[in-house]
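Peer 1: No sequence on hand, only this structure:
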């Protein structure tokens, strides 16, 4: 059975009840899965009031209590992973193995926050006078509003929820209306884990209307958003107008630098598989491939041959390795990228078209001989398209990697320590992965620079955006 969709406010699950609803469909089959109720203005006001009331007690809760609840959520994530993963595949489209893997990895996020929230420390500053005592306290910022995307609906939501709750904040979460089942599952797990009413609230609705209403409310003190750069800039400007702290994890256009001393065959196979993860709908997906001219042909052959073996289909089929695009609108967008590439002299060496079948399917695609000003080299495709270009000079390719306003993730393949050090020092990116894909672990910070965001999630930095610093001095 697909997840029952509802609002979650002040510890209560609220169904449609005459509210406006969205039809949720399966992107692989176009079957209708359920109806998602939109929050009314009264619902949003109730959620704000509940979060404000709950904060007055939750802010003083024991870190041990917070840790116990987060631990329970981690346990429930593992126990319910198959069910939650299946529903995620139904409404988002990714292969079932990827969906279940997302849930299991997020159980680690819950465990990590359960441990870290017990270690939110202040400090004592030695005074200039022996009669004076000076302390620095770290306190929860207050009610938080969070907005999460559809591509990793469980992962992106639970990161924010665990950080806010672990810090002693309360939170109102607006998840993705296109793939809501994972967020509903999170609400049910925290509910079952014994989280007090009002600490977590889940609402749905027209994204621009809900975000505007919540951010403008004087009750909300912190805004966290994961999504596109244009929307993130808009929300950050709105939050800034009201002097509210923000964490923004925005889009990227991740450069890949493969040097001539790399393990070429291994790099080609790994990157090809990583490229079609979640049908390329990943903010840290490798999207601009710079291949050294000496190994370009070898890499291209291995990369294309690997993609040719990828089975595209319904995510519930156990043989499927790449599912559909999550939305109907993404298919013509992919076609637009390919058309622009061809107009500018690019060559489509694999794929390049929508699949002739029911659902939002687009074939794994490789394009070569592209100029730097093409759409594929300047705009994030967010799909299964890989543009490959040649390079010969290290300094020049690092300049090209830094030429865009994005700076989320990057990838370097080389067996030279000197080259790896030069690239990792020179690339303007929040994350640099050398010879593997090692980002997004609970214990490591995840975030970008430049237009790709503000702040980090995960690692010891995970609570920074949810805490305020208070200096206390007395005699």
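Peer 2: Great, that's in hand. As the structure is a prediction and not an experimental result, all values here were calculated from the model. Residues are numbered from 1 along each chain as shown.
Peer 1: contacts and neighbour counts: CA atoms only from here.
Peer 2: OK.
Peer 1: Tell me which stretches of the stretch 151-300 of the chain form helices.
Peer 2: 153-167, 181-192, 207-216, 229-241, 264-275, 296-308 (DSSP state H, counting those that start in this stretch).
Peer 1: now for the last one, which elements pack on it?
Peer 2: I take that to be helix 296-308. Contacts defined by 3 or more C-alpha pairs under 8 Å, 6 or more residues apart in numbering; DSSP states H and E place helix 296-308 against helix 264-275.
Peer 1: and the helix it packs on, which residues are buried?
Peer 2: 264, 267-275 (16 or more other C-alpha atoms under 10 Å).
Peer 1: re earlier: would CSV of the helices of the stretch 151-300 of the chain with distance to residue 321 be doable?
Peer 2: Converted to CSV, those look like this (distance: least, C-alpha to C-alpha, whole Å):
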stretch, distance to residue 321
helix 153-167, 19
helix 181-192, 21
helix 207-216, 31
helix 229-241, 29
helix 264-275, 9
helix 296-308, 10
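Peer 1: Format the buried residues of helix 264-275 as TSV; extra columns: distance to residue 45.
Peer 2: Below are the buried residues of helix 264-275 laid out as TSV (distance: C-alpha to C-alpha, whole Å):
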residue	distance to residue 45
264	56
267	52
268	52
269	51
270	48
271	47
272	47
273	45
274	42
275	42
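Peer 1: If we ignore the residues flanking it in sequence, what's nearest the residue most central in space within the chain?
Peer 2: The residue lying closest to the centre of the chain (C-alpha atoms, centre = their mean) is residue 156, at 4.6 Å. Leaving out its chain neighbours, the residue that sits closest to residue 156 by C-alpha to C-alpha, 6 or more residues apart in numbering is residue 148, at 6.0 Å.
Peer 1: Alongside the first one, take a look at this:
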């Protein structure tokens, strides 16, 4: 059975409850997991609070050494971590290996960034004063992570928090607890002090309630749906807790008439069908210039139909299963609604095999604004194509969303590349680049896609307080 990690001890739930986790590719139960609640969460919070003073007092060199050791152990355990990801949520094994590499890079980045927590000395208005700004950790942090990137999402929160001097209580998604367990086994091997990093698993509402209600938690960092993010923000506001939220997305992908069509089509494949379309920054609306639409659809169709569907544990697999039945129902509903309202199926549009969660990579054309797929995040391998005539129209259509996480466009015109990027209301933009995210740059959204940033030097700022000292020296 997979246990929680609280105050350096592997623990069952206080209630004794357990739950079963299935492999979405096979439907088979792969293990049981401790099913905790607010009792376990509060126990972990107390442990994190008790050790906070000593952890935050450590030198940046000491904290950096712990993180660097964790980075090395993660690379040693890469295959084990990658296999855990694939078995739990179906991601192709090669993608899982890539995720572990990125997850480890976040740890390395913040091991180094811990050394760059610079304060300030500000010139005073009078000769008798000295003005100092100190950077100090906010306190114990609660982190909630999703299932679609079950290791890299953890380190993107854990690493900057620990580097800043915070202690952490983390709740992973119920679909992917073993990925978190494997990471915490690495944390244990790195010999972090007891209570610095804690893992709780179980009921989301009750554990989340403990995070928002317990006054010892000073910040909540969350990645997940916009609806849940709003609920957490509202609950956290009662104590004015700090929050950072990476929420839903509905990414536009624009192909201008002067684009390299082969490169753009490859970009669509990478953005839309990676992780079976189950990523928050993946393409949701493909806008293609009317003059090249027919040609581009043909290129894209050929590439989509070459994708290899199967169990993620197989080396050749490029598209794995959807996470569960509700995900399958949502994808089929979006496709059916579009077809019922006049969309045309270019390819796909059905299960790969009856009784499974494998949905064929799909392309739809003649899609309109009245269709559900235009306005809701699909989170599946379905690419709807729209057409446009002018640059102004493409920008207007791309910005017509409550979300503002990621956007993409392809053009060989330098002026257009600069103009469009400046006008798109999105936090992450790929210009001729379907994979713009990287550990050294900020990740986060605008509008209802969230608040705060992860990654880069900005990622650690959310775990720090600026303390101003005005010193009269006379």
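Peer 2: Everything's here; your move. Everything numeric here is computed off the predicted structure, so don't read it as measured data.
Peer 1: Now do the same for residue 230 of the first structure: its match in the second structure.
Peer 2: Residue correspondence to the second structure (TM-score structural alignment): residue 230 of the first structure is matched to residue 227.
Peer 1: make that residue 320 of the first structure, sorry
Peer 2: By TM-score structural alignment, residue 320 of the first structure lines up with residue 317.
Peer 1: Can you check my assumption that its match lies in a helix?
Peer 2: No. Residue 317 of the second structure is assigned coil when assessed by DSSP: H, G, I helix; E, B strand; the rest coil, not a helix.
Peer 1: ok, now which ones touch it?
Peer 2: By C-alpha atoms under 8 Å, 6 or more residues apart in numbering, the residues touching residue 317 of the second structure are 92-93, 308-311.
Peer 1: Out of these, who's the most crowded?
Peer 2: Of all the contacts of residue 317 of the second structure, the highest neighbour tally under other C-alpha atoms under 10 Å goes to residue 92, namely 29 neighbours.
Peer 1: I'd say it and residue 314 touch.
Peer 2: Yes. When contacts are counted by C-alpha atoms under 8 Å, residue 92 of the second structure is listed as touching residue 314 (7.3 Å).
Peer 1: Now do the strands in the stretch 51-200 of the first structure.
Peer 2: 123-124, 133-140, 143-147, 170-174, 200-203 (DSSP state E, counting those that start in this stretch).
Peer 1: Need these in CSV (columns: distance to residue 62 of the first structure and mean neighbour count).
Peer 2: Compiled in CSV, the strands of the stretch 51-200 of the first structure are given as follows (distance: least, C-alpha to C-alpha, whole Å; neighbours: other C-alpha atoms under 10 Å):
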stretch, distance to residue 62 of the first structure, mean neighbour count
strand 123-124, 19, 12
strand 133-140, 13, 17
strand 143-147, 18, 26
strand 170-174, 14, 28
strand 200-203, 17, 26
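Peer 1: how about those strands, which one is nearest residue 343 of the first structure?
Peer 2: Of all the strands of the stretch 51-200 of the first structure, strand 143-147 sits nearest to residue 343 of the first structure, with 37.2 Å by C-alpha to C-alpha.
Peer 1: Show where that closest one falls in the second structure, residue numbers please.
Peer 2: Under TM-score structural alignment, strand 143-147 of the first structure corresponds to residues 140-144 of the second structure.
Peer 1: Now do the contacts for residue 257 of the first structure.
Peer 2: Residue 257 of the first structure neighbours (C-alpha under 8 Å, 6+ apart): 289-292, 397, 411-413.
Peer 1: ok, back up a step: please pull up the equivalent of the residue nearest to the centre of the first structure in the second structure.
Peer 2: In the second structure, residue 156 of the first structure lands on residue 153 (TM-score structural alignment).
Peer 1: burial measure for residue 339 of the second structure, as a count.
Peer 2: 18.
Peer 1: Confirm for me that it is in contact with residue 345.
Peer 2: Yes. Counting by C-alpha under 8 Å, residue 339 of the second structure touches residue 345, with 7.4 Å between them.
Peer 1: one step back: nearest to residue 4 of the first structure, of the helices of the stretch 151-300 of the first structure?
Peer 2: Nearest to residue 4 of the first structure, of all those, is helix 181-192, at 7.9 Å by C-alpha to C-alpha.
Peer 1: How about the contacts made by the residue nearest to the centre of the first structure?
Peer 2: Residue 156 of the first structure sits in contact with 148-149, 226, where contact means C-alpha under 8 Å, 6+ apart.
Peer 1: Kindly reformat these as JSON lines containing distance to residue 139 of the first structure and neighbour count.
Peer 2: Below are these laid out as JSON lines (distance: C-alpha to C-alpha, whole Å; neighbours: other C-alpha atoms under 10 Å):
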{"residue": "148", "distance to residue 139 of the first structure": "24", "neighbour count": "25"}
{"residue": "149", "distance to residue 139 of the first structure": "28", "neighbour count": "21"}
{"residue": "226", "distance to residue 139 of the first structure": "24", "neighbour count": "22"}
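Peer 1: Adding distance to residue 138 of the first structure as columns, could you present the residues you listed in a markdown table?
Peer 2: Below are the contacts of residue 156 of the first structure laid out as a markdown table (distance: C-alpha to C-alpha, whole Å):
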| residue | distance to residue 138 of the first structure |
| --- | --- |
| 148 | 26 |
| 149 | 29 |
| 226 | 25 |
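Peer 1: Give the helix, strand or coil label for the aligned residue in the second structure for residue 396 of the first structure.
Peer 2: Residue mapping for residue 396 of the first structure onto the second structure gives residue 393, with TM-score structural alignment as the criterion. Here residue 393 of the second structure is recorded as helix under three-state DSSP.
Peer 1: burial count for residue 393 of the second structure?
Peer 2: Neighbours of residue 393 of the second structure (other C-alpha under 10 Å): 12.
Peer 1: Likewise for residue 214 of the second structure?
Peer 2: When counting by other C-alpha under 10 Å, one arrives at 16 neighbours for residue 214 of the second structure.
Peer 1: Same question for residue 23 of the first structure.
Peer 2: If you count neighbours by other C-alpha under 10 Å, residue 23 of the first structure ends up with 12.
Peer 1: quick check, it in a helix?
Peer 2: No. Assigned with three-state DSSP, residue 23 of the first structure falls outside any helix and is strand.
Peer 1: What's it aligned with over in the second structure?
Peer 2: Using TM-score structural alignment, residue 23 of the first structure sits opposite residue 20 in the second structure.
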